[in-house]
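Trainee: coordinates for the following, if possible.
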Amino acid sequence: MNKSLEAAAAAFQFLSRFPVRYEIPFTPEVQQRSVVYYPLVGAAIGAVVCAVGWALGYVLPSLPLAVLLLIVWTALTGGLHLDGLMDSADALLSHRSRDRMLEIMKDSRVGAMGVIACVLVLMLKAALIASLYEVAEGAWKAWTLMLVLAPIWSRWVMVYAMFRWETARGSEGLASLFRGLSGRRVFQSFVLAFVLTCAGAVFVLASVEENAVRFTIGLGVLLLPLAAYIAGVMVGSRINRRLGGLTGDTYGALNELVETLLLLWMVFMLSLT
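Mentor: The predicted model follows:
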């Protein structure tokens, strides 16, 4: 297996439950090469969710459909990022010392703050997904492109976070695999995310007849990378101030929160039409 294919396989194995049946060495070198393909994993997850939504959007009401899509979404990730969100919430919302917060994140048990954070995020995601189907009316297929784009850019934000902020535990923990990540990898990941976004936008916008709707969707998509960057910096900086760096759990939390904020961004753009 060549290095590019190995890196892509490693990304899918690490971030998803897609059946990739290759023995990939779990080393810092391979994992750092794999981050280039994180947006591709997000696109694959989003494409499956979007396809299910398109198939069932004609027969199910918006709210049950949104919950079903969240179940598919979570199953495809194995709940990896939600687990990070819960552990991070337990720690960061405990108002303890930095060392104590890091200990809390290592605990496999989930506390009250973690459960509350997970439930609220899932509820908000369900409401936002339902809004895309409910309000968009005839153009809902185009608007639900966000179900592909949000996981693309939330995963790119994780890559950027690995580059920008130090690891809270130094050379220990999962995050240490990505210490010293080069800016070149981040840029390559950004280019892939941008290409995937352009391809999806061209495909969907071609199906929209109304110029006003096409313009609003196009503007929303055009500003999406900036929205992802701003959301990632705001959330990541806050976590970094509290912990003096990021951890594997906070990468997952960052993904979930940015994903949710990007869905909120598109619903906001939808309200402008």
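
Trainee: for the rest of this, base every contact and every neighbour count on C-alpha atoms.
Mentor: OK.

Trainee: can you give me every residue that contacts residue 22?
Mentor: Contacts of residue 22 were listed using C-alpha atoms under 8 Å, 6 or more residues apart in numbering, and they are residue 9.

Trainee: just confirm it is within a helix.
Mentor: No - assigned with DSSP: H, G, I helix; E, B strand; the rest coil, residue 22 falls outside any helix and is coil.

Trainee: ok, it to residue 9 distance?
Mentor: 7 Å (C-alpha to C-alpha, to the nearest Å).

Trainee: isn't residue 235 up against residue 256?
Mentor: No - Residue 235 lies out of contact with residue 256 (C-alpha atoms under 8 Å); the separation is 10.9 Å.

Trainee: those two: which is more packed in?
Mentor: residue 256 (25 against 15; other C-alpha atoms under 10 Å).

Trainee: and the helices in the stretch 1-150 of the chain?
Mentor: For the stretch 1-150 of the chain, helices defined by DSSP state H, counting those that start in this stretch occupy the ranges 3-15, 28-34, 38-56, 62-77, 80-92, 98-106, 112-135, 140-143, 146-164.

Trainee: this one next, for a side-by-side:
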Amino acid sequence: MRKLWIALTFLTRIPLPQPTNVTSEEFTLSQHYYPLVGLIVGGVLWASLTLLLPFYPPLITAALVLILELILTGGIHLDGFMDSMDGLLSARPPERMLEIMKDSHVGAFGALGAIAYLLLKFTLLVELCSLGSASALFLVLFMPIIARWIFLIGVYFFPYAREKGLGKGFHESSRNTKWVFFGQGLLLLLLTYYFLHWSGIAGFVLATLGILFFTCKVSRLLGGLTGDLYGASIELSELFFLLGAFPFIT
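Mentor: I've put the predicted structure just below:
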């Protein structure tokens, strides 16, 4: 339970007391609980949709759920996405891109990227709310779970771009636990098919391939990944999952 507690306080802003004396080993092993953190976030979002839809139209419900997700995560993944867009879209040399991404200030590319991302995600949520079927709402439950597994592709299989940083130790100490990653992926794939059938499989495949392409391209450009890019991968995974699943939802 302590490792789940560490994972929850790291990936969310759920008001829990901060664990003390966390070792590097505990922090690394807590990543095995990231999909479970996604289940908690997804469960809150799914329950909110179920409760709100009888009283509010899809536009308002989708807006409230999107805001709720930002509150639950504290926007930390979106912050990483914005920092990543500032660097990647700057058309500067790789070294300068990394410097821009490290800057805590949000630039024009980060702001525009966030607007485009949130607009598309909001639109997808509105359409899912409009469908109102159990399968459509289950997509919102599975979206955070799968995203918090898929982003670990970058942690396990791609180098870290900086000499220092939280993500570097996270990456290097994760090499011996790949079997857990593959086992969780197989379990998630089976559960996704059981609850969502082919729409879930389509979302799972598009999200996986999309993050593989993103991480490959960025790692080749920058010589590795960073913590900001891990956050961007979570956000993109959620979007790719919804985009892949939506055409097949019943």
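
Trainee: please state their TM-score.
Mentor: TM-score of the superposed chains, computed with TM-score structural alignment, normalised by the length of the second structure, equals 0.92; 250 aligned residues with a C-alpha RMSD of 2.0 Å.

Trainee: ok, back up a step: reformat the helices of the stretch 1-150 of the first structure as a markdown table; add distance to residue 201 of the first structure.
Mentor: Shown next, in a markdown table, are the helices of the stretch 1-150 of the first structure (distance: least, C-alpha to C-alpha, whole Å):
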| stretch | distance to residue 201 of the first structure |
| --- | --- |
| helix 3-15 | 23 |
| helix 28-34 | 25 |
| helix 38-56 | 13 |
| helix 62-77 | 21 |
| helix 80-92 | 26 |
| helix 98-106 | 38 |
| helix 112-135 | 16 |
| helix 140-143 | 9 |
| helix 146-164 | 9 |
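
Trainee: pick the most deeply packed of those helices.
Mentor: helix 146-164 (a mean of 27; mean count of other C-alpha atoms under 10 Å).

Trainee: run the chain-centre distance for the helix or strand just after it.
Mentor: Next along the chain after helix 146-164 of the first structure, taking DSSP states H and E as the criterion, comes helix 183-205. Relative to its parent chain, helix 183-205 of the first structure has a centroid offset of 14 Å by C-alpha atoms, centre = their mean, to the nearest Å.

Trainee: same thing with stretch 240-250 of the second structure?
Mentor: Taking mean C-alpha positions (C-alpha atoms, centre = their mean), stretch 240-250 of the second structure and its chain are 16 Å apart.

Trainee: try stretch 6-17 of the first structure
Mentor: Using C-alpha atoms, centre = their mean, the offset of stretch 6-17 of the first structure from its chain centre is 15 Å.

Trainee: what do you get for stretch 212-229 of the first structure?
Mentor: 17 Å.

Trainee: again with stretch 224-232 of the second structure
Mentor: 11 Å.

Trainee: so which bit of the first structure is that stretch matched to?
Mentor: Alignment of stretch 224-232 of the second structure against the first structure: residues 245-253, by TM-score structural alignment.

Trainee: and stretch 54-69 of the second structure, by the same measure?
Mentor: Taking TM-score structural alignment, stretch 54-69 of the second structure hits residues 58-73 over in the first structure.

Trainee: what residues does that stretch touch?
Mentor: 45-46, 49, 52-53, 56-57, 122, 125-127, 129-131, 133-134.

Trainee: what's the closest of those to residue 260 of the first structure?
Mentor: residue 125 (6.0 Å; C-alpha to C-alpha).

Trainee: the closest one -> the second structure?
Mentor: Checking TM-score structural alignment: residue 125 of the first structure goes with residue 121.
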